[in-house]
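> The sequence and its predicted three-dimensional model are supplied below.
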Amino acid sequence: MAANDGEEEATVSLVDVLEEDEELENEASAVLGGSDSEKCSYPEGYVKRQALYACNTCTPKGGEPAGICLACSYKCHEGHDLFELYTKRNFRCDCGNDKFGEMECKLFADKEKVNSGNKYSHNFFGLYCTCDRPYPDPEDEVPDEMIQCIVCEDWFHGRHLGCVVPDCVELQEMICESCMNKTPFLWSYAAHIAVPPMTKVSPCKGEEDVEVENDEEEKKIKNENPRSPVDEKVQVNGTSACKRKHQEEAEGSSEEGSCAGCRLREMKASGRSRTLQGAVFWLSAWRTKLCTCSNCKVLYTDAGVSFLMDEMDTVLAYENKGKSTMQAEQAGGAEGRDPLMSALNNLNRVQQLEIIHEYNDMKTELKDYLQRFAAEGKVVTPEDIRHFFEQQQSRKRRRANAGQYYCS
């Protein structure tokens, strides 16, 4: 904190900036590391998962939606107004096809007119959530995180999910209410292997809100207030939505998963249920608990969610692949792309170790030095930074004069 005209202002230390920058760099590397920044992904067909962009300059709202790969965002759309779509599955790069008029892809010209297997949403026009708003939204004064549905891959404000967002959401996957309703058999799984729901239930006539933390408490509330689920409202973070009766739909296909040993059939037979509204958050490794009998495989395929059986479909798996690629390049496979790495690899082993040790020492000392300013609420000035590097030079000269040597 720093005083200014009698008022306190929040200041951010350079340590915070460095740490945040490092975190953002790691996140970006994880997302982009799984995609090729040099070659258009079109020849690979409908890529299992890749980083995608939409060009508001070439395909603005009112036209046809289109998506471009990472390499095309660099080479073909430099300087354009791009929407970052994070990652999407089973998509083929549209750059230069009929949706772009006379424009041709600079990286791969021989493309089909339309990629009929691609799926699009309002995300390709920079809009998200059930509120159909941009992100970041200059008119939204409510700080709220955005969470991606793993089925439709749209992004939702936490307050618009129709449920209380659980802690440690980054370790879980989420399926929005709309996608749950389109695949009603997932409600049976949700009763057993999803994060327990926490909602506030308030009847329409204005009775007091009651927080529901688990199925048993919800049943007790319903017994005390035998009102039809259709007549109830759900109050979540200040927003409300009428509950709909999904039970008949969820149990609609009585023969699905009817083969012996079907997990889904066993879950339905157990009689355990949960609130059939709001988004659903799933515990880690939940996909391994899905039934993979022949009938259920057909069920997933017909519903268009066969990817749920693939543990490598997850964004986490994709990001881990990106991190592995990044680490491999740092280990010596990126000399051609990174001038610093190239220069380092031209030095002998002793020189490499010395530079690496010097860099790590400087990074640690700089963070420790700046942390003192943060702890004391002082603002870092250019003079402070100059003083730090003068100290570094002085220490380096003292080490040199002391005659330090390294064995080869």
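Structure received. Numbers count the residues shown, from 1 in each chain.
> Only C-alpha atoms from now on, for both contacts and neighbour counts.
Fine.
> now the helices for the stretch 301-408 of the chain?
Secondary structure of the stretch 301-408 of the chain by DSSP state H, counting those that start in this stretch: the helices cover 315-328, 339-345, 349-376, 382-401.
> Against that first model, consider the following:
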Amino acid sequence: MTAPDNAEVQSATTSLEEYLRTQQDLVKEASLALPHSFSQCSHSLGYIRQPVYLCQTCPEAKGICASCSIACHADHEQIELFPKRHFRCDCPTTSLAHPCTLHKRPELENTENTYGQNFNGLFCRCHRTYDAATEKEAMIQCLACEDWFHESCCNLRERPPPRGSTPPPEAQAEQSTQPGAQIRSLDDSVQTSEAARASTDTGATTAVAINENADTDARTDASDDELPPALISSDDYETFVCGACVQRIPVLKRYAGSSEAVMVGRGACGWVKLDGEEGDVDVVGRGDEKEVTEDMVGAAAEADVTAGMKRPQEDPTAPDAKRRRVSEQPESHASEQPQITGPCQAPARGPAAERVLDAVARGDHSVGTGDVFLTRENFRERWCRCGQCLPSLEMNKFLLEEEETWEPPEDEDSGLSLEELGLRALNKVPRDQAIDGITHYNKLRDHLVNYLRPFAQEGKVVAETDVRSFFADLVEARAKATL
């Protein structure tokens, strides 16, 4: 057998260095992905807002905390549901047959937990499952009910086909009638309104929630790059409330369709934003086959202004006619004290937004789903606090106060190398056991050095078979010694 040349030895040495660097990179990635310590179940903390996981391997549709998802269900299939408020971990309770390894004393079932459709693996008003391998769309979490919604189901964009697959013609025809499909003419909108309403009627009673900036960045900017831009992008709003939640929260209904609570409605030529500045929008619903004329558009604009809008429509000929993000506009009353008494300061709702809300209340989603997109960064400080608005706000504290979300404590070992972790573990071992372990380690090191010395002297490359042979000889020698 001929000795390898220097180039081969250098190549092998470089490969070893690359391997070591790869291992170090993996350790760093692991510390970034899992920076927390998963040694304590959150059950003892009671009902709190925390990240919740659904274990699909366990037959019970219950929720587990982040720690239990790693320590107790690591080998199970799971879905991350993201933060849920007023939720207590079900892992150590009698409602789950799988034992908890962190909280070993069985607890009674959590009677105050709320289990929506997410705990059956279903999301959005379309009640679809989520598959990261095929889903192209970003999903938005509602602040109120904390369910997740597709952008197309909020009429922000046309529903794309699943990633990596082409739907059959029947599916394409069905997708074209979804509420997110772009309507390009009045005739098309009338023909598809019935199918759109049928596909979303069941969503009228589905609980929905708002997405907080601190909770997740899985919004429009996470959508597939091939998709067209959404009607309302993630830069245009701070958080989202679904139509079902808007219907049950009076203060949101008062603000709906204003610049601070933008809605989406179906105009004569497609889906448009309703933000208090679109005075020429004529919302078109089922049975509206009549032709939309310029006179009708002008009448709708006049009706919006006379209905009591707080500010007139911007002059399109002005030098700075392009509307900036609302949170970047001058804060004319940001420093004012909240009003407790006196007349309501909520912006007057235009007829377009009024029609969308009335239709949704009847179960008709042909003109919109009634969702609102809160645009102000400090929206919690800007609500009207009159005698009509304040009770609604106090019943929905998440509109007044930013909620804290519990996470497992930081792991002090996160980011340490394997050598550092080994030394730290060694320091926790009793002294006599540590000395015994170091002695055996030194024997193994000396044995390995003696085994590798001929390779170094002859310039031979250490192959995988050589390493396997070394450890096989060790196992055989140990077996003989114990006989």
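Received, thanks. As the structure is a computational prediction, the values presented were derived from the model and not from experiment.
> Let me know the TM-score between chain one and chain two.
Their TM-score after superposition, calculated using TM-score structural alignment, normalised by the length of structure 1, is reported as 0.53; 264 aligned residues with a Cα RMSD of 4.2 Å.
> quick revisit: identify whichever of the helices of the stretch 301-408 of structure 1 lies nearest to residue 217 of structure 1.
helix 315-328 (33.8 Å; Cα to Cα).
> OK, contacts around the residue nearest in space to the middle of structure 1?
Among the residues of structure 1, the smallest C-alpha distance to the mean C-alpha position (Cα atoms, centre = their mean) belongs to residue 148, namely 6.2 Å. For residue 148 of structure 1, the residues meeting the contact criterion (Cα atoms under 8 Å, 6 or more residues apart in numbering) are 154, 155, 156, 174.
> thinking again about what came up before, just send the helices of the stretch 301-408 of structure 1 back as CSV, with distance to residue 47 of structure 1 too.
Conversion of the helices of the stretch 301-408 of structure 1 to CSV gives the following (distance: least, Cα to Cα, whole Å):
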stretch, distance to residue 47 of structure 1
helix 315-328, 12
helix 339-345, 30
helix 349-376, 38
helix 382-401, 47
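> still on that earlier bit, and which of the contacts of residue 148 of structure 1 is nearest residue 111 of structure 1?
Closest to residue 111 of structure 1, out of all of the contacts of residue 148 of structure 1 and judged by Cα to Cα, is residue 154, at 27.0 Å.
> mind checking what that closest one lines up with in structure 2?
Aligned by TM-score structural alignment, residue 154 of structure 1 pairs with residue 147 of structure 2.
> Quick check: the gap between its match and residue 48 of structure 2.
Per Cα to Cα, to the nearest Å, residue 147 of structure 2 is found 17 Å from residue 48 of structure 2.
> Those two: which has the busier surroundings?
residue 147 (29 against 19; other Cα atoms under 10 Å).
> wait, doesn't that one sit right on residue 121?
No: when contacts are counted by Cα atoms under 8 Å, residue 147 of structure 2 is not listed as touching residue 121 (11.1 Å).
> Break down structure 2 into its helices, ranges please.
Counting by DSSP state H, the segments of structure 2 that form helices are 6-33, 66-71, 169-175, 186-200, 243-248, 250-255, 294-306, 351-361, 389-395, 418-427, 431-458, 464-481.
> how about the ones you listed in TSV, adding distance to residue 53 of structure 2 and mean neighbour count?
Written out in TSV, the entries for the helices of structure 2 read as follows (distance: least, Cα to Cα, whole Å; neighbours: other Cα atoms under 10 Å):
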stretch	distance to residue 53 of structure 2	mean neighbour count
helix 6-33	16	13
helix 66-71	7	22
helix 169-175	30	12
helix 186-200	27	19
helix 243-248	23	22
helix 250-255	30	22
helix 294-306	46	16
helix 351-361	32	22
helix 389-395	27	16
helix 418-427	29	12
helix 431-458	39	12
helix 464-481	41	11
